[in-house]
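>>> Next come a sequence and a model predicted from it.
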Amino acid sequence: MGLKSFLSRPLAAYVAHQYQKWALHPEAAQQRVLQELLRLGPATAFGRDHDLAAARTAPDFQQRVPVRDYEALSPYIERIKQGERDVLWPGQPLYLAKTSGTTSGAKYIPITKDSIGNHINGAKDALLHYVHRTGKPQFLDGKLIFLSGSPELEQVAGIHTGRLSGIANHHVPGYLRRNQLPSYQTNVIDDWEQKLDHIVDETLGQPMTLISGIPPWVQMYFDRLTERTGRPVGEVFPQFQLFVYGGVNFEPYRRKLLDSIGRPVDTLELFPASEGFFAFQDEPGNPGLLLLADAGIYYEFIPAERFFEPNPPRLTLAEVELDRNYALVVSSNAGLWGYSVGDTVRFVSLRPHRVLVTGRIKHFLSAFGEHVIGEEVEQTLREALQQFPEAEVVEFTVAPRVSDTATEPSRHEWLVEFARPPHNAAAFAAALDAGLRRRNVYYDDLLRGNILAPLQLTPLPAGAFQRYMKSQGKLGGQNKVPRLSNDRVLADGLLRA
C-alpha cells in the first residue's frame, strides 16, 4: 500500500464522521445555510430588489423570492458580465461556468469564492466516502483519468469563464495532481479525435486505477483503447478499480461500457451541475445519492405534477416525502436565488436524505450530455422551414439513437411527418443540424468531437403520429406529442405505427 492510500483511510473516516453529524439532521443544516444566505444576500442588488434584509424565515424568503429559471435571472447575470459588483453575491464571481440549454443559447452560471468549495469538495468527499465504505484506497496510488473539457478559460469582464469541467480541472487537489492524466497539453486540444489519440498514447502502459467522465465520452476512449490493443480495457489496465460517472443517465451505456471493460469494476455516481454539486453515491451498491445539505445550497422541492401551477407549493427538506417526483429549486452562495435547476429528483431515503435523479421537469434530450430543450428544436425546425418553403410539417419529435457497435455512430434522430416533404431531404437535414449547433454549444461540441454523427432525418408515413397517439389512448384533447425524448419509447412506437 502506498503512502497516499495509507493516509487516505484516517482522512476518509474523519470526513465520513463529519458528514454523519449533519446527514442525520439535515433540516438543521439547511436552516444554517438559509440564515447564512440571508445574512449576506441583503448587501447585493438582488437582495435590495427583494428586501432580503427583512427576511428571517423560510416563509419570509419564499414570499420575497419567486422561483426563476435562467431566463428570468439573466438580467442580473448580464450586469455581472458588464463588470458590475455585488449583483447576486457580494463581490465578483471567481468564475462564470458556461453551459447550454436555454432559449438564448449559452448560460453563464456564477461560481464564487464561497461556492467553489462545493464543487471541489463534493467530488473529493465522494471518493473519500468510497474509501471509507469499501476499505479500498489503492486507486489513489495509481494513475487517474478525468475526461473533461478544455481547462483553457476566457475572460468576461475580468472573470475567468469556461466549461465547469475545465474550471474544476484547475482545482484538482495537489495530492492527486501528480497522478492525473491526461496532461494539460493534451487536455487543451480542441479536436476530440486528436485529443483522444493523445489520451490513449499517454495512458497506454500506465497503471490506470480510476477513470472518470460522461459515459459516451468514456465509451469512445474505451473503443479506441480496444482498437489499438485488441484487448478489453480491464486487461489493458489490470489495476483499473473505479469508474466514476455523472451528467447523463448511465443505463443506456451500462451494458456496452461494462462489456468493454470485460471484468467487474466498482462504480460511483455523482450529481454535479454548473449550479452546484448536489449529491453523490455515499454507499456502494445503494443507488441513492446523498443530498449535500450542508454545502452552501438551500434546497426547495416543488411536486413535479404541480410545477406549472401559478403558485405551486415550495417544500423544504423537512417536508418532502419518499417516492414522489420533485422539481429541484436551489438558492446558494454562488448567488442563485430560487433557481429552478430543471432536474427532477425522487427521495429513496430520509435521514440521511438520498435521491435518484429522475429526469427533467420539461421534455429534453440529453442522452449524450447535450441538454437540448424543446424551444431549441422548435426554433431550429422553424428556421429550416423558412429555408425550404416548399416543405410543410404535420408533427415531429426528436430522440437519441445510441449506438451499440463501434461501426454505427450515435446521433439524434428527427422523426418527421411531412404534409409536403422538402425537395432535398439531405440539405434539409443539414440545415437542422446547423441550426441546432448554433443554438446549443454542447451539441456543437459533440459533433465537432465526432462523438455524435450528423442527425438522421426519418420521414414518417401520413397519420403515423395519430395512429401512435390513438394506440396509447391519447388521441385528441389536450394530449401533446413530446418534442424531445431521452429514450426511444416514443420513437420506436412511431416507427411501428
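Sure, I can see it.
>>> switch to C-alpha atoms for all contacts and neighbour counts from now on
Noted.
>>> Just the element for T209, please.
strand 208-212 (DSSP states H and E).
>>> How far away from the center of its chain is that strand?
20 Å (C-alpha atoms, centre = their mean, to the nearest Å).
>>> which helices and strands sit right next to whichever helix or strand comes after that strand?
Using DSSP H and E, the helix or strand that follows strand 208-212 in sequence is helix 215-229. The helices and strands touching helix 215-229, judged by 3 or more C-alpha pairs under 8 Å, 6 or more residues apart in numbering; DSSP states H and E, are helix 192-203, helix 233-236, helix 251-261.
>>> Tabulate the ones you listed (CSV), appending mean neighbour count and distance to R439.
Output for these, formatted as CSV (neighbours: other C-alpha atoms under 10 Å; distance: least, C-alpha to C-alpha, whole Å):
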stretch, mean neighbour count, distance to R439
helix 192-203, 17, 20
helix 233-236, 19, 36
helix 251-261, 16, 25
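>>> what's near enough to touch F6?
Neighbour list for F6: P137 [criterion: C-alpha atoms under 8 Å, 6 or more residues apart in numbering].
>>> Ok, the one 5 residues further on next?
When the contact criterion is C-alpha under 8 Å, 6+ apart, the partners of L11 are L128.
>>> and the gap between it and K4?
10 Å (C-alpha to C-alpha, to the nearest Å).
>>> Can you give me the neighbour number for the residue lying closest to D223 once chain neighbours are set aside?
Counting by C-alpha to C-alpha, 6 or more residues apart in numbering, D223 lies nearest to A406, which is 7.0 Å off, once chain neighbours are set aside. The number of residues packed near A406 is 12, by other C-alpha atoms under 10 Å.
>>> How about D125?
D125: 18 neighbours (other C-alpha under 10 Å).
>>> Which helix or which strand is home to P90?
Using DSSP H and E, no helix or strand contains P90.
>>> who's in contact with it?
Going by C-alpha under 8 Å, 6+ apart, the list of residues near P90 reads L40, G41, A43, T44.
>>> Could you measure from the second one over to V489?
Okay, so that is G41. 45 Å.
>>> next up, a second structure to put side by side with the first:
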Amino acid sequence: MGIRALLSRPLAHYIVEKQLRWIANSRAIQEQWRQSLVTKAKDTRFGKDHFFKDIQTYADFRQAVPVRDYEELKPYVELILQGENDVLWPGKPAYFAKTSGTTSGVKYIPITSDSIPNHINSARDALLTYIHETGKAEFLDKKLIFLSGSPELDQKAGIHLGRLSGIVNHHVPGYLRTNQLPSYETNCMDDWEAKLEKIIDETISQPMSLISGIPPWVQMYFDRIRDRTGKDIKDVFPDFSLFVYGGVNFDPYRAKLFESIGKKIDSIETYPASEGFLAYQDTQTEEGLLLLLNSGIFFEFIPAENYFDPNPPRLSIAEVELGQNYAVIINSNAGLWGYSIGDTVKFVSLHPYRILVTGRIKHFISAFGEHVIGEEVEKALHYAMERHPEVEVTECTVAPMVNPPEGGLPYHEWLIEFKTPPTDAEAFAKAVDTRLTQLNVYYQDLITGSILRPLVITALPKNSFINYMRSKGKLGGQNKVPRLSNDRLMADDLRKGV
C-alpha cells in the first residue's frame, strides 16, 4: 500500500467522525449557519437593504429576505462588476463562476474565499467517506483523471472568471497533483476533439484507477479508447475501480457506460453546482445523497407544487418530509440570499438527511448537462421564423434523443407541427440551432465538442398535438403543451403519428 492510501485512512476516520457529529445535530447546525451568515453580512449592501441587523428568528429572516433567481440578484452582481466592495458578502468574491443564464445570457455566480472550502472539501470528503466505508484506498496511489473544463481563467472587474470545474482545478490538493491527469497544458486546450485525443495519448498507458466527469463526456472518452484499441476499458485500465460523476441524471448512461467498461465498478454520485457543492453519496448501500448541512449554506425548501404561488411556504430542514418534491433555496457564504437554484429534490431519509435530485422546477432539457429552458427554445424558434417568414408553426416540443436508433451522436429532437412548413427545411433547422447555441453556452459546448450533433426537426402531421392532449385528458381549458421535457415520454407518443 502506498503512502497516499496509508495516510488517507486515519484522515477518512477523522472526517467521518466529524460528519457523524454534525449529522446528529443537523437542525441546530443549520440554525447556527443562518445566524452566522446573517451576522457576517449585516454590514454589506445587501445586508443593509434587507435589515439584517434586525433579524433574530427564522421568521424574521423569511420576512426580510425574498426568494429570488439570478435575474433578481443581478443588480447586486452588477455593483460588484462596477468595483464596489461589501455588496453580497464582505470584501470581493475570489472568483465568478461563469454559467448559462436564462433571460440574461451568461450568469456570474460569486465564489468567495469563505465559500471555496465548500467546493473543495466536499469533493475531498466524498472520497474519504467512500474510503472509510469500503476500506478501499489503493486507487489514490495510481493515476486519477478529472475530465473538466479548462483551468484557464479570465478576469472581470479584477475578479478571476471561469467555469466551475476550471476554478476547482486550481485548488486540487498538492498531494494529488502528482498523479492527476491530464496535464495542465492539455486541460487548457479549447478544441474538445483535439483535447480528447491528447488526453487519451496521456492516459492510455497509465495505471488509471479513478475517472471523474459528466457521464456523456466520459462515455465519449471511453468510445474513443475502444475505437483506438479494440478493447474494453477494463482491459486498457485494469486498475480502474472508481467512477465519480455528477451534473446529469446517470440512469440513461449507466448501461452503456458499464458495457464499455466491461465490468461493474464502484461509483460515487456528487451534486456540485456553481452556487455550491450541495450533496454527495456517502454510502454504497443506501439510496440518496447526503445533504451537506455544515458547509456554509443555510438551506430552505419550497414544495414544488407551491413554488409559483404568490406567497409559497418556505421550510427549514426541520420541516421537510419524506417523498415530497421541493425546490431548493440556498443562503450561503458566497453571498447568495434566498437564491433559487432551479433544482428540485426529494428526501429519501431524514436521519441523516439524504436527497435525490428529481429535476428542475421548470420544464427543461439537461440530458447532457446543457440546461436548456423553454424560453431559449421559444427564442430560437422565433429567430428562425423571422428569417423564414413563410413558416407557420402550430405547436412544438423538444426532447433529447440519447440513443438514436439510426446510430451516431445524440441530439435534441424538435417535434414541430407546421401549418406552413419551411421551403428550405435544412436552412430552417440550422437557424434554430445557431440561435440556441448563442443563447446557451452549455449547449454550444456540447455541439462544438461533438458530444451532441445539431438538432433534428421532425415534422408532425396535422392535429398531432390536439390528438396527444386529448389522449391525456388535457384538451382545452388551461392545459398547455410542455415546450420541452427531459425524457421522451411525450415525444415517443407524438412520433407514433409520423
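In hand now; what should we look at? Small disclaimer: the values here were computed from a predicted structure and weren't measured.
>>> quick one on the thing from earlier: whereabouts in the second structure does the strand holding T209 of the first structure align?
Counting by TM-score structural alignment, strand 208-212 of the first structure pairs with residues 208-212 of the second structure.
>>> tell me the average deviation of that stretch from the first structure after fitting.
Once superposed with the first structure, the aligned residues differ from stretch 208-212 of the second structure by a mean of 0.3 Å; criterion: mean C-alpha distance after the TM-score superposition for the first structure.
>>> List the buried residues of that stretch.
Across stretch 208-212 of the second structure, burial judged by 16 or more other C-alpha atoms under 10 Å covers M208, S209, L210, I211, S212.
>>> Closest one to D54 of the second structure out of those residues, please.
S212 (45.0 Å; C-alpha to C-alpha).
>>> L147 is in contact with that closest one, correct?
Yes - the pair S212 of the second structure / L147 is scored as a contact, 6.1 Å apart, by C-alpha atoms under 8 Å.
>>> And the helices and strands packed on helix 215-229 of the first structure: which comes nearest W22 of the first structure?
helix 251-261 (31.0 Å).
>>> next helix or strand past the closest one?
strand 266-273.
>>> what packs against that following strand?
Partner elements for strand 266-273 of the first structure (3+ C-alpha pairs under 8 Å, 6+ apart): helix 116-134, strand 242-245, strand 276-280, strand 289-291.
>>> let's see 6 Å
Counting contacts by 3 or more C-alpha pairs under 6 Å, 6 or more residues apart in numbering; DSSP states H and E, strand 266-273 of the first structure packs against strand 242-245, strand 276-280.
>>> Show me the one of the ones you listed that comes nearest F418 of the first structure.
With C-alpha to C-alpha, the closest approach to F418 of the first structure among those belongs to strand 242-245: 39.4 Å.
>>> Can you pick out the residue with more neighbours from G41 and V489 of the first structure?
Set G41 of the first structure next to V489 and count neighbours by other C-alpha under 10 Å: G41 wins out with 26 against 10.
>>> what about the more buried one, distance to Q63 of the first structure?
Taking C-alpha to C-alpha, one finds G41 of the first structure at 15 Å from Q63 of the first structure.
>>> ok, now A295 of the first structure?
24 Å.
>>> can you check P400 of the first structure too?
Taking C-alpha to C-alpha, one finds P400 of the first structure at 41 Å from Q63 of the first structure.
>>> Check E78 of the first structure too.
From E78 of the first structure to Q63 of the first structure the distance is 25 Å (C-alpha to C-alpha).
>>> Can you classify the residue nearest to R488 of the first structure when sequence neighbours are not counted by secondary structure?
Distances taken as C-alpha to C-alpha, 6+ apart place A399 nearest to R488 of the first structure, at 6.1 Å, with adjacent residues excluded. Taken by DSSP: H, G, I helix; E, B strand; the rest coil, the conformation at A399 of the first structure corresponds to strand.
>>> which bit of the first structure covers the longest strand that the second structure contains?
When every strand of the second structure is counted residue by residue (DSSP state E), the longest turns out to be strand 339-350. Aligned by TM-score structural alignment, strand 339-350 of the second structure falls on residues 339-350 of the first structure.
>>> For burial, what's the neighbour tally of V357 of the second structure?
Around V357 of the second structure there are 19 other residues, counting by other C-alpha under 10 Å.
>>> err, L153 of the second structure, not the other one
Neighbour tally, L153 of the second structure, other C-alpha under 10 Å: 18.
>>> Quick one: map it onto the first structure.
Using TM-score structural alignment, L153 of the second structure sits opposite L153 in the first structure.
>>> so who does its match touch?
Counting by C-alpha atoms under 6 Å, 6 or more residues apart in numbering, L153 of the first structure touches H160, T161, G162.
>>> can we see that at 8 Å?
H160, T161, G162, G166, I167.
>>> By neighbour count, which of those wins?
I167 (25 neighbours).
>>> Hmm, it is touching I159, no?
No - in this structure I167 of the first structure lies outside contact range of I159 using C-alpha under 8 Å: 11.9 Å.
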